[in-house]
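A.B. asks: prediction below, plus the sequence it came from.
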Amino acid sequence: MSLLRFSDHSLRSQIALVFGTLVVGLAVLLSLGFGELLKLRIERDAGTALQVIAENAGKLLANGLQERSREAEVLAAAEAVWTKGLDSAEAHHMLARSQATHPHSAWIGVADAQGVVRAATGGLLVGQSVAERPWFKEGLQKLHVGDVHPAKLLEQLLAPPPSGEPYRFVDFAAPIRLGPTTIGVVAIHGSWEWTHEVMESLTPVRTDDKAVELFVFDRKGDLIYAPGGQTRALLEAGQRLPVEANNPVASDRAAGRAVVVRWLDGRSYLTATAPMQARNSTSDLGWRIVAREPVELAFAEAHRTVQLALAIGLGAALLASVLAWLAARRLSDDLYALADAASAVEADKPGTRIPQAHSSREVSKLSGALGRMTHRLLTAHEAMEEKVRLRTLELEAANRALDLQARTDALTGLLNRRGFETQMAFALALARRSGRPLSLITVDVDHFKRVNDTYGHETGDEVLRRLARTLEMRLRNSDVIARLGGEEFVVLLPDTDLLGAQAIAQALVEAMAEQHDPVVGRITVSAGVASMRGLQDNGLDILRRGDAALYEAKGQGRNRVCVEA
């Protein structure tokens, strides 16, 4: 049996299907969107927390290095002790007290200027030469803080560290000076176990959902500390700083944000890197502290949030779909009743009427609206026709206004070139048919550019309007006046021969010369006169001859009239 098309379903089923599908889709999208937003927020918060742990570890390590380097300086500056000798009882007592104050000082000793150990805690290395040790060479010159290194001379003399790993030291050395003379070097071998305690104090207790680990890498990117006694194993495996400078995520690291990085063990970790901010230049060893947490644990809460949001959304969608189906069922029952009644009316069954439905206010009004619908549609149609007629009249009036505007010069109110050409064609046709004369005068303001340059364009516009008013006052109503452009005007004179046009032109020139403009002063114009010579003569030829006569008047000195040759 073939599947039913959507249109074959009842209205109740269609509404339920459409509304239910929309609600389910919208609920899923909103749930996923909201869940993803929460996920991003939780992931960002997890990265921020990890970054804070790394930065705090860096601060504690930097403070520790500064304190120990300061301790070496203080010991070296005890002149009252050193004046009694590097191996005096006071010297031994001071070294022992310093070690008791800082238990992580695995060895504190004093070597003379030749590199022979003269006094040391526990008497270790006394009498032996340390002249080739880097801390001694640097300590003779200035305060020195050495990077992490394995124990050499003391490895067999000290008790094994609690972690079970080989001894590693951070050296602090300072020169002992009496006046200008350096008499020896005081040195502190700080046990690397101190770092383990700092890291453990900042690392949250490891649980099933928390597994934050802290690592320390040196300036070259080599591992110098790993939690849980993993340092040696990871070093042998070749573990280095996982986020190198040429890594694409370096920009994120520089911005102080945790990123997801794949480590040497093949697992992905949320990783935060923070440089150790040294408190002084001597203790700036370039260490970088790295905090990491497995991605599946760091983002576990985010994933649970997304799943919960999706489950809530699907539940809400299911509930909304059921409500939609019930509402559609109630509506469709009344519509079926209305459809059956309409069919009965169509069949002309006696006593049939449209029932009053009560499933909703809208359906209730439907039965009463059916009878009034036709009347309203006819009324609306008539109103629309009247509105179309009024709009047509308005459009025609607007078109006439636009046509007038297109034929009129905006500055003077006279005809423009387009309007003049229409009048010229009409006058020529009339002159040819009646055999009457037709002349024109071209008028141009003398030195108009000088007026614009000297007094400005506003004054120039006022000069043009003055000329236009003079032409209108001096000419007949039957004459056609137009501004062709710029300062050039033309006058079309029906029923006027060449001599008559010349006289009119002369009167116009004299009328303009007699006027006095309050800004410019005396304004003159030049004029050229031309007349229709025969039935074959056209408007362009007449206008061209008038222009030639105008240029002749300009050439003869302006403020005059010239007639076509």
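C.D. replies: Arrived safely, thanks for sending.

A.B. asks: can we go C-alpha only for contacts and neighbour counts from here?
C.D. replies: Fine.

A.B. asks: which helix or which strand is home to residue 216?
C.D. replies: strand 213-217 (DSSP states H and E).

A.B. asks: any idea how far that strand is from the chain center?
C.D. replies: Its chain's C-alpha centre and that of strand 213-217 lie 37 Å apart, by Cα atoms, centre = their mean, to the nearest Å.

A.B. asks: use this one as the comparison:
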Amino acid sequence: MMLITRFSDHSLRMQIALVFGALVVGLSVLLSLGFGELLKHRIQRDAGNSLQVVAENAGKLLALGLMQRSLEAEVMASAEVVWSKGLDSAEAQHMLARSQAMQPTNVWIGVADAQGVVRNATNGLLVGQSVAQRPWFQHGLQGVHVGDVHAAQLLESLLPPTATGEPHRFVDFAAPIRIGPTTVGVFAIHGSWQWTREVLESLTPASSDESALELFIFDRQGTLIFAPGGRTEVMRAAGQRLPEGIQINNNRDGGGSTQTTVARWQDGKRYLTAATQLQPRNAASDLGWRIVARQPVELAFAEADDTVQLALAIGLVAALFASALAWLAARRLSVDLYALADAASGVEAGRPGSDIPAMQSSREVQQLSQSLGRMTHHLLAAREAMEEKVRLRTLELEAANRALDLQARTDALTGLLNRRGFETQMAFAVALARRSSRPLSLITVDVDHFKRVNDTYGHEAGDEVLRRLARTLESRLRGSDVVARLGGEEFVALLPDTDLNGAQSIAQALVTAMAEQQDPVVGTITVSAGVATMRGAEDNGAAMLRRGDAALYEAKGQGRNRVCVEA
């Protein structure tokens, strides 16, 4: 009763100002919090999407790397023309050394005979020792094998320490060496686990130090096998495993739903976490790895929290301004006030077409209605601006991904396609040739005595030789032909609508053109070439490339500076 009396003691102007002011403050706070929470949800979702994209891109690159290395082991093991001269022949040793030079993270490349004794290896490591009990040898006798990451055993004491100080760990790639129907040995590659660190670091955004974004890898059993910053052993010793409650995005259905969640890790902190299943490119590389990206919650949602606070501050400022106007509107009858309150309720409820009307009954009410209208439009504009900002950031990320994809498909030295880009073009050309029943051939080209060029004249001269060969290929071939550098001094040209005889003629012209040129430093440069053609609808690009390589090795064996066709 005392409160009613005290309130009634105020003038009508004061009573209306107090009531209307309280209403405007409450409405502004509700609108600000509502729009703020909506924007926060949108930002949090986009942060999760970005984290998921990073994890999925890492998974794609790792899967591609595993497939390429398993194919490398398979292709090298299938070089029957080399192995027929003996597992410990000079040609075999040269091939191993060249393969390691092309991929320095292949720490050890070797060959064991059918009894498990190492007969040839890079730098002579483990030659003469038995590896018959090693899993890669036992599986490699049966077919192409990719082994899960493991600690080095025989090689640990023979190799220099790693850059991070952690023990050496390898991923094994093995394939059987067959001469005719007989398995005479196993070709093996021990790939350094440092390769994984390089892949993940290449995908980590430049601002990752500020955002604390990190990438991890867990194996099929949930055991940690990679942590950034050389912390793998420390985190494993602390008991870190795949956090519970993480939804693994297997990416098999092609859906784009976000699989991020907030999870508590072994250190007791909460992180925004995204995980994806490594999708193997072939059966041998199906290791079941899970790639996990994480970011501290306080950093991942920092922008969202700031947005809510900003929206609330804007709403409160607008509410105070509207309350001041309400004091001036107290002379008007409550009809206009009820109309404004009803309109504000419609805006708060989100009814279609709801807006604050422009009152004309008095100057004060008109000012109030305009102020509330501006406040509403400002909040809506803030929401639209935030959505536009999110859209622009999404476009920037897509552009960065396209640039990364282009860089991954192009050879930096020659400007030609690299192996990855060539495989995509080859798959398209093979499919077109099958569908149209047209001929398709390829030429593999290799610089003769390229190691001698590097050793004698230096790597800059060797690089100029490779660029000269690339220019010759581009100028001598048609615009529809596909030219690529597979690695080192080996190039390949894919010739649509060209049969074996036509490809042989083109290859001979290329060999002759190179021999006729004079490099100002090196002098005469010769190349050897191998020619292969598609053998019907059941043939594929990988088989063609293997036959082309075999023909190339035959040309090398016959004295170089010549062309050989597939058998």
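C.D. replies: Nice, I can see it. Computed from a predicted structure; not experimentally measured.

A.B. asks: can you pull the TM-score for these?
C.D. replies: Between these two chains, after superposing, the TM-score reads 0.57 (TM-score structural alignment, normalised by the length of the first structure); 334 aligned residues with a Cα RMSD of 2.3 Å.

A.B. asks: picking up where we left off before, ok, and what's touching the strand holding residue 216 of the first structure?
C.D. replies: Residues outside strand 213-217 of the first structure that contact it (Cα atoms under 8 Å, 6 or more residues apart in numbering) are 54, 199, 203, 223-227, 240-241, 287-293.

A.B. asks: swap the cut-off to 7 Å and go again
C.D. replies: Contact partners of strand 213-217 of the first structure, identified using Cα atoms under 7 Å, 6 or more residues apart in numbering, comprise 199, 203, 223-227, 241, 287-293.

A.B. asks: the next helix or strand after it packs against which elements?
C.D. replies: Toward the C-terminus, strand 213-217 of the first structure is succeeded by strand 223-225 as the next helix or strand (DSSP H and E). Counting by 3 or more Cα pairs under 7 Å, 6 or more residues apart in numbering; DSSP states H and E, the packing neighbours recorded for strand 223-225 of the first structure are strand 213-217, helix 231-237.

A.B. asks: dump the residue contacts of the closest residue to residue 441 of the second structure other than its chain neighbours.
C.D. replies: Leaving aside its sequence neighbours, residue 441 of the second structure sits nearest to residue 533 (Cα to Cα, 6 or more residues apart in numbering; 4.0 Å). Applying Cα under 7 Å, 6+ apart to residue 533 of the second structure gives the contacts 440, 441, 442, 499, 500, 544.

A.B. asks: which one of those sits closest to residue 51 of the second structure?
C.D. replies: residue 544 (39.8 Å; Cα to Cα).

A.B. asks: that closest one - nearest residue in space that isn't next to it in sequence?
C.D. replies: Counting by Cα to Cα, 6+ apart, residue 532 is the residue found nearest to residue 544 of the second structure once chain neighbours are left out, at 6.0 Å.

A.B. asks: is residue 503 of the first structure in a helix, a strand, or coil?
C.D. replies: Secondary structure, DSSP: H, G, I helix; E, B strand; the rest coil: residue 503 of the first structure is helix.

A.B. asks: distance of it relative to residue 164 of the first structure?
C.D. replies: 128 Å (Cα to Cα, to the nearest Å).

A.B. asks: who has more neighbours, those two?
C.D. replies: Per other Cα atoms under 10 Å, whichever of residue 503 of the first structure and residue 164 has more neighbours is residue 503, with 13 against 8.

A.B. asks: circling back: please, a ChimeraX command that selects the buried ones among the contacts of strand 213-217 of the first structure?
C.D. replies: Selecting the buried subset of the contacts of strand 213-217 of the first structure in ChimeraX, with 16 or more other Cα atoms under 10 Å as the burial test, is done by:
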select :199,203,223,224,225,226,241,287,288,289,290,291,292,293
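
A.B. asks: in helices, which of the contacts of strand 213-217 of the first structure fall?
C.D. replies: The helices, defined by DSSP state H, take in residue 199 from the contacts of strand 213-217 of the first structure.

A.B. asks: list the contacts for the spatially closest residue to residue 144 of the first structure that is not a sequence neighbour?
C.D. replies: Nearest non-adjacent residue to residue 144 of the first structure, counting by Cα to Cα, 6+ apart: residue 173, 5.1 Å away. With contacts defined as Cα under 7 Å, 6+ apart, residue 173 of the first structure is in contact with 72, 135, 139, 143, 144, 145, 185, 186, 187, 188.

A.B. asks: the residue nearest to residue 544 of the second structure: neighbouring residues, count only.
C.D. replies: Neighbour number of residue 532 of the second structure under other Cα under 10 Å is 30.

A.B. asks: corresponding residue for it in the first structure?
C.D. replies: Using TM-score structural alignment, residue 532 of the second structure has no partner in the first structure.

A.B. asks: hang on, the earlier thing: out of the helices and strands packed on strand 223-225 of the first structure, deepest packed?
C.D. replies: Most buried of these, by mean neighbour count (mean count of other Cα atoms under 10 Å): strand 213-217, with a mean of 23.

A.B. asks: so where is the helix or strand containing residue 423 of the second structure in the first structure?
C.D. replies: Using DSSP H and E, residue 423 of the second structure maps to helix 419-436. Using TM-score structural alignment, none of the residues of the first structure align to helix 419-436 of the second structure.

A.B. asks: which elements pack onto that helix?
C.D. replies: When contacts are defined as 3+ Cα pairs under 7 Å, 6+ apart, helix 419-436 of the second structure packs onto strand 482-487, helix 541-557.

A.B. asks: check which residues of that helix are buried.
C.D. replies: Under the neighbour-count criterion of 16+ other Cα under 10 Å, helix 419-436 of the second structure has 419, 420, 421, 422, 423, 425, 426, 429, 430, 433, 434 buried.

A.B. asks: just those residues now: which is nearest residue 123 of the second structure?
C.D. replies: Nearest to residue 123 of the second structure out of those is residue 419 (Cα to Cα; 26.3 Å).

A.B. asks: do you know how far the residue nearest to residue 441 of the second structure is from residue 490 of the second structure?
C.D. replies: According to Cα to Cα, residue 533 of the second structure and residue 490 of the second structure sit 18 Å apart.

A.B. asks: enumerate every residue touching residue 150 of the first structure.
C.D. replies: Contacts for residue 150 of the first structure were tallied using Cα under 7 Å, 6+ apart; they are 167, 168, 169.

A.B. asks: JSON lines for these, including secondary structure, distance to residue 461 of the first structure and neighbour count?
C.D. replies: Putting these into JSON lines (DSSP: H, G, I helix; E, B strand; the rest coil; distance: Cα to Cα, whole Å; neighbours: other Cα atoms under 10 Å) gives the following:
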{"residue": "167", "secondary structure": "coil", "distance to residue 461 of the first structure": "100", "neighbour count": "21"}
{"residue": "168", "secondary structure": "strand", "distance to residue 461 of the first structure": "97", "neighbour count": "21"}
{"residue": "169", "secondary structure": "strand", "distance to residue 461 of the first structure": "96", "neighbour count": "24"}
